[in-house]
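*Asks:* I would like the atomic coordinates for the input below:
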Amino acid sequence: MLFQLPSFILFFVVFASGLRAIPDAFKKQYALVASIIFYSFWYVPYTFVLLGLILFGWLSCQLLSRSNGRLSLLVILSLLPLCYYKYTGFLLSIIGVDEQGFHLMLPLGISFVTFTLISMMIDQVRSKSPPASLLDVGLFISFFPQLIAGPILRTQQMMPQLDFLQVKGRQIIYNLPLFAVGIFKKVLIADPIARYIDPVFSNPAQYNVLDLAVAMFGFSIQIYCDFSAYSDMAIASAAMLGIKLPENFRSPYSAHSMNEIWRRWHMTLSLWIRDYLFFPLTRRLKTKLIYLSFLISMTLSGLWHGANATFILWGAVHGMLLIIEHGLGYERWISRTRLRRASGVMFNFLLWSLVIVLFRSPDLLTAFDFYQGFWQNGLGEFHDDHMLIVGLIAMTLLFHKFDQVDRIRQLFVRVSPIISVSISVGLIMGCSILAASQPQNFYYFEF
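*Replies:* This next block holds a predicted model:
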């Protein structure tokens, strides 16, 4: 059930109406059942995978509350379903086994659920607090606004809020504009760009330099608008129900260095990697090998995104870029003057876009063809399709610094609620109807 489709809007209205009417004592049970139903709309059999992970998470916290000596084993066990569904075919190909007959459909959101499980277990050991109930664990993991693609939650952020599920008019008025901005970015920016660039990345050797450049920068905008749109709609939906989710994007293309962009891009994943992978690695490797922590962390981040050499190389390249910036003191140097910062923002976006070709390409050969096309293919001519994509790119970058959760909310707070709600509802319904004619998954549903 996609956020931008009429089916989700109907589901959410019915759920919110029921949550408002149901007694407080049963709100969490009601939300858990609704979240499981929401997940089952995608593929019913894999609902049992989600239920199994919930049960495993609850049992793990029960065990860890008695002894933390099992933490490493439980973390490894929690990774097994993810490894089985996502990496088995990739591992078979590495060892030379024909994996053509081994194709598993990836359970929706399993990468995000797995990271949520791991953070919950580690937080249980660190906090030494009493373990949560099965109901709380189930709702923490499966809460439908963030279940499929985050933001990645922390126990201390989410658990205390579960007792305060509620629907109030002012929450809806305050968060409708954020949902509307999200659906606008998905349906009117990300999806049109995707329809243009998909053929280019399928066979880049057949396209000229101008086509490749538009596709490359276009994908940077597509993946941002697509994923930040999901985050906006997830945060807005949860907030309408009384739950505050963490911000996931903060105008990342306004960053003047790669270190800064990773503090602004998919922030809950970046913080997860920092707290549960980078810091522990740094403590073990000591100060002299801190740069190795960057490389390992980012390479594993690439592997988390997908079982493909392109993702691994993409992560490793970003690890090397972070090492270079730290080694040269680049971030301090580039931030000293306004001119340097402005130049850094443009250079950063160019560099990000060049590297993200690896992320988008189906394999390394295609990525090589894409890069090779910049100096072997002809320049080409500017045509109407370019005009649309370049216009969407320019519009996104022009308003990019305002594209933050609190800024969007505060902007609409200044407007009369009647006008704000009318514009938001009209935009949501219009985009939803348009999306229903050509529904497209969110890009991160593949991960």
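*Asks:* make it CA atoms for all contacts and neighbour counts henceforth
*Replies:* Will do.
*Asks:* What residues does the nearest residue to L303 once chain neighbours are set aside make contact with?
*Replies:* Leaving aside its sequence neighbours, L303 sits nearest to I312 (Cα to Cα, 6 or more residues apart in numbering; 5.1 Å). Neighbouring residues of I312 by Cα atoms under 8 Å, 6 or more residues apart in numbering: T299, L300, S301, G302, L303.
*Asks:* how far away is I312 from I356?
*Replies:* Note on I312: its distance to I356, by Cα to Cα, to the nearest Å, is 12 Å.
*Asks:* likewise R340?
*Replies:* The gap separating R340 from I356 is 24 Å, by Cα to Cα.
*Asks:* out of those two, which sits in the busier spot?
*Replies:* I356 (22 against 13; other Cα atoms under 10 Å).
*Asks:* Beyond the helix or strand hosting the more buried one, next helix or strand please.
*Replies:* Using DSSP states H and E, I356 maps to helix 338-360. Going down the chain from helix 338-360, the next helix or strand is helix 364-376, by DSSP H and E.
*Asks:* Here is a second sequence; please produce its structure as well for comparison:
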Amino acid sequence: MKKLALHWKIIIGMVLGVVLGLILSSAGLNQFTSDWIKPFGTIFIRLLKLIAVPLVLVSLINGITSMTDISKLSKMGSRTIGIYILTTFIAVSIGLVLVNIFKPGSGFSPETRQMFAEKFGSDTATRLATAESVSKQGPLQPLLDMIPSNIFESAGDNGAMLQVIFFAIIFGISMVMIDQKKVAPVKAFFQGVDAVILQMVNLIMEFAPYGVFALLASLIADFAGDDPASAIDLLGVLAKYSLVVVLGLAIMAFGVYPLMLKLIGRYDVGKFLKGIFPAQMMAFSTSSSAATLPVTMKQVENELGVHEDTASFVLPMGATINMDGTSLYQGVAAVFIAQVYGIDLTIMQQLGIVMTATLASIGAAAVPGAGIVMLIIVLEQAGLPVEGIALIMAPDRILDMCRTVVNVTGDASVCVMVEQMTGHPNEEQAATIAQKV
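*Replies:* As a prediction, the model looks like this:
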């Protein structure tokens, strides 16, 4: 008998969680839900938080050390990383603009918002006090906060993830600059640890259907209270949130990338979209940039005329450190959760989300479910309730498929741009393409 795919299990868990939440709420068993079902959702959240720091640290170090020599790091590497960071920054910014314009999290009834204000009032007061103390600090305090004084202490605090990222970047660059024979054992160690951590992610995601079931059951029960009909508010808001995310992803895939290809790469946009289409379909079906990588490399080399040296350097790095779709989604999700909880984020806090999402995307594993782990980092860095992740788990599988398409499209776009900028034409492949056209 064929094993049921994980995403179907998650969808089933989502549906059953909503149904059970409505049933228990109608029966007045909200306390039972809180005591006997919600803890399993909390366990799932803790498992995600457990893996966040080691996943970012090891993935980021491996991503940087994939550049095998300092010459690559200087020319092709610097241009590749520069464009990757630029597109990620643009993606997060687009997400924040859209979520502030459409405000999907503010669509609840006044009664529901009042319930949230009362239930989470103490947490909100604590965050406001923290925000007030931060406002009294100097203008360069955010820069100081990025530099750790004790990496082991920072690694024990998910809220200090920028410090872990800073350490990983310095550590990875140092490894690239040292004689590769000397660092070969260290590189092999981190590659081995990376494989173990990715397997841990796989194991944790096996628990995802049950975690989603428990989270949504308790969430629906909390929302509905004594009136199950109020849960309709939640479903409507989730639909609006999903549309905002999809709109942002569409702007990146069909607006930003084509424009950059035209202006920076001087490349035919129609030819690019036609050539990369098979990789986009693979990305949509697998939700994994890593699983799609062989197809992406084949299309970029054979259909887009990119030299093998460029593709073999830029694309694997992109699958590791370039997650534009994931970053956009994280920006929208973070502000959406803040809106739901009635938390007003300042411009500085939202800029902090941009920075954290941009840097965290560098350490995001190219596997399904990694975006949720990265979102934990963004939420904690912004001081937002991590429990709000339950709100967005329901539509996450479909959105994950869409944002992986953007991730792969972004990798291919940057690969073409770097090829054009470095003047490294593949004449044989270019001639083949010319004959096809």
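*Asks:* State the TM-score obtained for the two superposed chains.
*Replies:* Once superposed, chain against chain, the TM-score is 0.25 (TM-score structural alignment, normalised by the length of the second structure); 173 aligned residues with a Cα RMSD of 7.0 Å.
*Asks:* which residues of the stretch 151-300 of the first structure fall in helices?
*Replies:* Taking DSSP state H, counting those that start in this stretch as the test, the helices found in the stretch 151-300 of the first structure are 155-158, 169-184, 191-202, 209-240, 258-264, 267-273, 279-285, 290-305.
*Asks:* same check, this time on the stretch 1-150 of the second structure
*Replies:* In the stretch 1-150 of the second structure, the helices defined using DSSP H, counting those that start in this stretch lie at 6-26, 30-36, 38-65, 70-74, 76-102, 110-119, 121-135, 141-146.
*Asks:* elements contacting the first one?
*Replies:* Applying 3 or more Cα pairs under 8 Å, 6 or more residues apart in numbering; DSSP states H and E, one finds that helix 6-26 of the second structure makes contact with helix 30-36, helix 208-224, helix 396-422.
*Asks:* Nearest to V164 of the second structure among the ones you listed would be which one?
*Replies:* Each of these has some distance to V164 of the second structure by Cα to Cα; the shortest is helix 396-422, at 23.6 Å.
*Asks:* What residues of the following helix or strand past the closest one count as buried?
*Replies:* Moving toward the C-terminus from helix 396-422 of the second structure, the next helix or strand (DSSP H and E) is helix 427-436. Residues Q429, A430 are the ones in helix 427-436 of the second structure that count as buried (16 or more other Cα atoms under 10 Å).
*Asks:* quick revisit: distance to D123 of the first structure added to the helices of the stretch 151-300 of the first structure, as JSON lines?
*Replies:* Formatted as JSON lines, the helices of the stretch 151-300 of the first structure follow (distance: least, Cα to Cα, whole Å):
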{"stretch": "helix 155-158", "distance to D123 of the first structure": "7"}
{"stretch": "helix 169-184", "distance to D123 of the first structure": "30"}
{"stretch": "helix 191-202", "distance to D123 of the first structure": "38"}
{"stretch": "helix 209-240", "distance to D123 of the first structure": "23"}
{"stretch": "helix 258-264", "distance to D123 of the first structure": "22"}
{"stretch": "helix 267-273", "distance to D123 of the first structure": "12"}
{"stretch": "helix 279-285", "distance to D123 of the first structure": "14"}
{"stretch": "helix 290-305", "distance to D123 of the first structure": "20"}
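*Asks:* Most tightly packed of the ones you listed?
*Replies:* Sort the helices of the stretch 151-300 of the first structure by mean neighbour count, taking mean count of other Cα atoms under 10 Å, and helix 209-240 sits at the top with a mean of 24.
*Asks:* what's the angle from that one to helix 191-202?
*Replies:* Angle, helix 209-240 of the first structure to helix 191-202, by axes from the mean of the first three to the mean of the last three Cα atoms, to 10 degrees: 130 degrees.
*Asks:* which helices and strands sit right next to helix 209-240 of the first structure?
*Replies:* Applying 3+ Cα pairs under 8 Å, 6+ apart, one finds that helix 209-240 of the first structure contacts helix 169-184, helix 191-202, helix 338-360, helix 364-376, helix 384-398.
*Asks:* which residues are in contact with the strand or helix carrying M260 of the second structure?
*Replies:* Secondary structure from DSSP H and E places M260 of the second structure in helix 257-260. With contact meaning Cα under 8 Å, 6+ apart, helix 257-260 of the second structure is reached by V269, T409, G410, S413.
*Asks:* Could you rerun that using 6 Å?
*Replies:* For helix 257-260 of the second structure, the surrounding residues in contact (Cα atoms under 6 Å, 6 or more residues apart in numbering) are V269.
*Asks:* related to what we said a few turns ago, would you mind naming the helix or strand containing the residue nearest to L303 of the first structure?
*Replies:* helix 309-328.
*Asks:* Show me what counts as buried in stretch 209-226 of the second structure.
*Replies:* 209-225.
*Asks:* What's the local residue count around C431 of the first structure?
*Replies:* For C431 of the first structure, the neighbour count with other Cα under 10 Å is 21.
*Asks:* ok, it - contacts?
*Replies:* So C431 of the first structure contacts nothing (Cα under 6 Å, 6+ apart).
*Asks:* what about it, distance to S60 of the first structure?
*Replies:* Counting by Cα to Cα, the gap from C431 of the first structure to S60 of the first structure is 43 Å.
*Asks:* So what would you say the end-to-end distance of stretch 96-116 of the second structure is?
*Replies:* Terminal-residue distance, stretch 96-116 of the second structure (Cα to Cα): 23 Å.
*Asks:* same thing with stretch 373-384 of the first structure?
*Replies:* 21 Å.
*Asks:* sorry, back to before: so what secondary structure elements neighbour the helix holding I356 of the first structure?
*Replies:* helix 309-328 (3 or more Cα pairs under 6 Å, 6 or more residues apart in numbering; DSSP states H and E).
*Asks:* Check which residues of the helix it packs on are buried.
*Replies:* Quick answer for helix 309-328 of the first structure (16+ other Cα under 10 Å): 309-323, 325.
*Asks:* next structured bit after that helix?
*Replies:* Per DSSP H and E, the helix or strand that comes after helix 309-328 of the first structure is helix 330-334.
*Asks:* list the buried ones in that following helix?
*Replies:* In helix 330-334 of the first structure, counting by 16+ other Cα under 10 Å, buried: Y330, E331, I334.
*Asks:* same deal with stretch 172-187 of the second structure?
*Replies:* Using 16+ other Cα under 10 Å as the test for burial, stretch 172-187 of the second structure gives G172, I173, M175, V176, V183, K187.
*Asks:* so which of the buried residues of helix 330-334 of the first structure comes closest to I76 of the first structure?
*Replies:* Using Cα to Cα, the shortest approach to I76 of the first structure within those belongs to E331, at 36.2 Å.
*Asks:* Return the distance of the closest one relative to V355 of the first structure.
*Replies:* 19 Å.
*Asks:* I193 of the first structure too?
*Replies:* Using Cα to Cα, I193 of the first structure is found at 18 Å from V355 of the first structure.
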